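**Q** predicted model follows, preceded by the sequence.
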Amino acid sequence: MNTSITNSATPKAGLVWVVIALALGTFALGTTEFASMTMVPYIAENLGVGVEHVSYAISAYALGVVVGSPIIMVMTVRVRRRKLLLILTAAMAIANGLSALSPSLGWLVFFRFLSGLSHGAYFGTAMLLAASLVPSTMKARVMSQVFLGLTIATIAGVPLATWMGQNIGWRWSFVMVTLLFIMAAIMIYVFAPNPPAKEGASPLKELETLKSREVWYTLGIAAIGGGGLFCVYTYLSETLRQVTHAPAAWIPIMMVIFGLGSTIGNLISGWAADKSTMKAALFILIFSAIVLAIYPSAAGSLITLVPVVFLIGCSIGLAAIIQPRLMDIAPEGQAMAGALVQCAFNLANAIGPWAGSLVITAGFSIADTGYAASFLSVCGLVMWWLAMREGKKKALQPER
């Protein structure tokens, strides 16, 4: 691993500018993924379909991530990372541009699926490139800085895209995302280093990663433990309306508060993960379980809900912990590990809302989704324990 960016970067690029370039791509990804959820009613009205049908486009994006991430990452292990990032940003610019031109819901669903295909591969490749430019003691920190683009998207990109959807049309939000990806591609071309692909890399070596139980348990921490955050986030707007009885203007404000928590939590988690990834994961899971359990009681008043939503946002830092952990336990399959992390978090994005829907359909208050969310964090703790046990068993095995 390179110990300095000067070993692999072009002279005109510094680490800060590389990270900014990569983070601009994650900012665009965060905007297109989360803003799509907030624009569902405007898309439904414009295309003349039910709100429940527009959700197919959200699911199609997530399916694209799950399908595309492992395939692209494994099949491109011999491609230079800067070249791959440029291909991925171009593909996402085109797919989001086509989403803006969708003449019907069917075409929108298809184009959102295409948009999701490159999502996980971009994240995985950007994280691996950033980590390769710093000493091992700093890799989690620099990866969290790349991920910072997504958390900032919840503060700035998503509210702006939502405003555009409300006032000038949902299509323009996808146009904005398209322009962001074009800007990201330009900055990556100018500032990102272009080291050769890892010597000896092959798809078969990457697939060996799938044999490790520790890898699967670690992914389980993200897929199940991370689902709690999405369980609450998905129904936050309706909770504000039905339970808190807050004015409509408070919905985007609360999203910004959540985003601020996400940004701070992500940075702290990256720092903590450089000290000990599994201890940091344990803390976040316990912290999430407690805060999410408090959420239903806090939902009745803005005074109590604001700080709780901020703290819930902080738990998104789990993503900055799982990625470097997988790099440590799967050194020969880092491309596959990077892809699987994105699959796991998109699975969390499916599990969380589903768990919340069970609470609502059972007749409980929409704020009670916090209890289901807390339970998911506790289940994440079980996966953490299994991963730790598997790691200890592996450490006791004699080397072959």
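**A** On my side now, so go ahead.
**Q** from now on I want contacts and neighbour counts done on CA atoms only, so please keep to that.
**A** Noted.
**Q** skip the chain neighbours and tell me the closest residue to residue 109.
**A** In space, residue 109 comes closest to residue 57 once its chain neighbours are excluded; the distance is 4.4 Å by C-alpha to C-alpha, 6 or more residues apart in numbering.
**Q** and the host helix or strand of the one you found, how far out from the chain middle?
**A** With elements taken from DSSP states H and E, the one containing residue 57 is helix 51-75. Averaged C-alpha coordinates place helix 51-75 at 13 Å from its chain's average position (C-alpha atoms, centre = their mean, to the nearest Å).
**Q** for comparison:
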Amino acid sequence: MKTPLSSHTKLEKNSHWSAVFSLFMGVTSLISAEFIPISLLTPIAQTLNITEGMAGQTVTAVGIFAVLASLMLAPLTQNINRRLVLLTLSILLVIANILVAFTPNYTILLMGRSILGICVGGFWSMASAVTLQLVSEKNLPRALSTIYAGVSVATIISLPLASYLGNLIGWRTIFLLSALLGGIAFIWQFIALPSLPAQQGNSFKNMFLLLKQRWITLGIVATILSYGGYHILFTYLRPFLEHNLALATNTLSTILLLFGIANCIGTVIAGFVMGKQFKTTMILVHFILLILAVIFMFSHTNKTMSILLIIAWGLMFGFIPVGWSTWIVRTLADKAEMMGGLSVAAIQFSIGLAAAIGGFIFDNKGMQGIFFSSALIFLFALILIKLSFWLFNRITGQSLT
């Protein structure tokens, strides 16, 4: 039995699909802006006379402020219409990119990236709750997959495309183009988004009271492990392609492009299957990722097999963001904003932790250690997912289909 929506989230018969696609554009703009520096570290560092490590910290800054915004935005704006909040975040995204594009020094660069972090955390924390108000319950997984497809498209923009164009037109122009993309998203949202009343009870106290429920805490930890198992490998994907597989630059860019396309396809497929077989799909996806990591361990010297595994890895990850968002709206629809904040904080923490732990493992054990760690993390994630689902059924008397 599905958890019923609370009265203020019951929807009109007509779904706002244009608004959903405007949020897809917003996500594409946000995530591409977040990860563009990964492809442009060297030219940014050379222009501003800083080290590549310092340039890399601009990605870390986004993560830190995203965590803070995801936890604080819903309680601090609990009486403000979500349409206004989303439009404000979209304008700030444009400002952040312009600041970076024209930055004269490292301080302004960090300032622009910190503003972007607020946009990322705030936007993501409200995505699930806002989607509840835009489409009917039966269309939720498809709408969420549409929005999260923006992550896949952003992967293509921020990795191979930004790297290629950056060499042609310069990194500052890339950020101006990112600002333009954000401006298009803002205009679309301004036209398409209806009034979106805030959910009631969005206080700091209520947010952290959620964590007293064991099945929620287990689900949050499983979310950390789920994203961590993926990102510990994804973070070191390029060094693996360059050094272990010895791929040429053009071939490497092609593989990253195929990876992004596969990720997008996985997200779209997830939108169709999560609505019908959510529980089974979540368990199966994590099991497949576990098996892929194990296969990596024994076939990483085979170039063709490794490339196929990388594409499969991208395909399967497309299910994870859609899956965890569906979990929120299926189990806690009337608290989706607070759960969204906790979830985004968990995800950003997971990405940072995976990069830090992965760096130590990569330096000491190489890619074999990365593959083993990823498999182990997914094993624990799988156990906690099953336990969280079981406790939800036992405590609430409801089952997840």
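**A** Nice, I can see it. Just so it is clear, the model here is predicted, and its values are computed rather than measured.
**Q** list the buried residues of whatever helix or strand comes next after the helix holding residue 57 of structure 1.
**A** Using DSSP H and E, the next helix or strand after helix 51-75 of structure 1 towards the C-terminus is helix 81-100. Within helix 81-100 of structure 1, the residues that qualify as buried are 81-82, 84-86, 88-100, counting by 16 or more other C-alpha atoms under 10 Å.
**Q** now swap in stretch 38-54 of structure 1 and tell me
**A** Residues of stretch 38-54 of structure 1 classed as buried by neighbour count (16+ other C-alpha under 10 Å): 38-44, 54.
**Q** check the mean deviation of the helix or strand encompassing residue 256 of structure 2 from structure 1.
**A** The secondary structure element spanning residue 256 of structure 2 is helix 249-273 (assigned by DSSP H and E). On superposition with structure 1, the average gap between helix 249-273 of structure 2 and its aligned counterparts reaches 1.6 Å (mean C-alpha distance after the TM-score superposition for structure 1).
**Q** same thing with stretch 350-362 of structure 2?
**A** With structure 1 overlaid, stretch 350-362 of structure 2 shows a mean distance of 2.2 Å (mean C-alpha distance after the TM-score superposition for structure 1).
**Q** quick one: that stretch aligns where in structure 1?
**A** Against structure 1, the aligned range for stretch 350-362 of structure 2 is residues 348-360 (TM-score structural alignment).
**Q** residues in contact with that stretch?
**A** Where contact means C-alpha atoms under 8 Å, 6 or more residues apart in numbering, the residues beyond stretch 348-360 of structure 1 that reach it are 222-232, 234-235, 365-366, 368-369, 372-373, 376.
**Q** and these, which are buried?
**A** Restricting the contacts of stretch 348-360 of structure 1 to buried positions leaves 222-232, 234-235, 366, 368-369, 372-373, 376, with burial counted as 16+ other C-alpha under 10 Å.
**Q** and residue 161 of structure 1, which of the three is it?
**A** Per DSSP: H, G, I helix; E, B strand; the rest coil, the secondary structure class of residue 161 of structure 1 is helix.
**Q** over to the one 4 residues further on?
**A** When states are read from three-state DSSP, the local structure at residue 165 of structure 1 comes out as helix.
**Q** ok, it - contacts?
**A** Contacts for residue 165 of structure 1 (C-alpha under 8 Å, 6+ apart) come out as 39, 42, 171-173.
**Q** can I get the residues you listed in CSV with distance to residue 266 of structure 1 and secondary structure?
**A** Supplementary listing: those in CSV, determined by distance: C-alpha to C-alpha, whole Å; DSSP: H, G, I helix; E, B strand; the rest coil:
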residue, distance to residue 266 of structure 1, secondary structure
39, 26, coil
42, 31, helix
171, 30, helix
172, 29, helix
173, 26, helix
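**Q** and which of the residues you listed is nearest residue 130 of structure 1?
**A** The shortest approach to residue 130 of structure 1 among those belongs to residue 173, at 28.5 Å (C-alpha to C-alpha).
**Q** what's the distance between the nearest residue to the closest one once chain neighbours are set aside and residue 34 of structure 1?
**A** Spatially, and ignoring its direct neighbours in sequence, residue 173 of structure 1 is nearest to residue 161 (4.9 Å; C-alpha to C-alpha, 6+ apart). Distance from residue 161 of structure 1 to residue 34 of structure 1, counting by C-alpha to C-alpha, to the nearest Å: 10 Å.
**Q** more crowded one of those two?
**A** Remark: of residue 161 of structure 1 and residue 34, residue 161 carries more neighbours, 28 against 20, as counted by other C-alpha atoms under 10 Å.
**Q** residue contacts, that one?
**A** Contact criterion C-alpha under 8 Å, 6+ apart gives 31, 35, 170, 172-173, 176 as the residues in contact with residue 161 of structure 1.
**Q** before we move on, what about residue 160 of structure 2?
**A** Residue 160 of structure 2 sits next to 39, 253-254, 256-257 when contact means C-alpha under 8 Å, 6+ apart.
**Q** show me which of those are buried.
**A** When these are checked for burial by 16+ other C-alpha under 10 Å, the buried set is 39, 253, 256-257.
**Q** what's the closest of the residues you listed to residue 306 of structure 2?
**A** Of all these, residue 256 has the smallest distance to residue 306 of structure 2: 12.9 Å, by C-alpha to C-alpha.
**Q** roughly how far apart are the closest residue to the closest one other than its chain neighbours and residue 89 of structure 2?
**A** When the adjacent residues along the chain are set aside, residue 256 of structure 2 lies closest to residue 160, with 6.4 Å between them (C-alpha to C-alpha, 6+ apart). Here the criterion is C-alpha to C-alpha. By it, residue 160 of structure 2 lies 27 Å from residue 89 of structure 2.
**Q** then residue 196 of structure 2?
**A** The value you get for residue 196 of structure 2 to residue 89 of structure 2, if C-alpha to C-alpha is used, is 15 Å.
**Q** same question, residue 298 of structure 2
**A** Taken as C-alpha to C-alpha, the spacing of residue 298 of structure 2 relative to residue 89 of structure 2 amounts to 45 Å.
**Q** what helix or strand does residue 12 of structure 2 sit in?
**A** Per DSSP H and E: residue 12 of structure 2 is located in neither a helix nor a strand.
**Q** same question, the one 10 residues further on
**A** Secondary-structure element containing residue 22 of structure 2, defined by DSSP H and E: helix 17-48.
**Q** check residue 361 of structure 2 too.
**A** Element membership of residue 361 of structure 2, judged by DSSP H and E, is helix 336-396.
**Q** gap between that helix and the chain center?
**A** In this view, helix 336-396 of structure 2 has its centroid 13 Å away from the chain centroid, taken as C-alpha atoms, centre = their mean.
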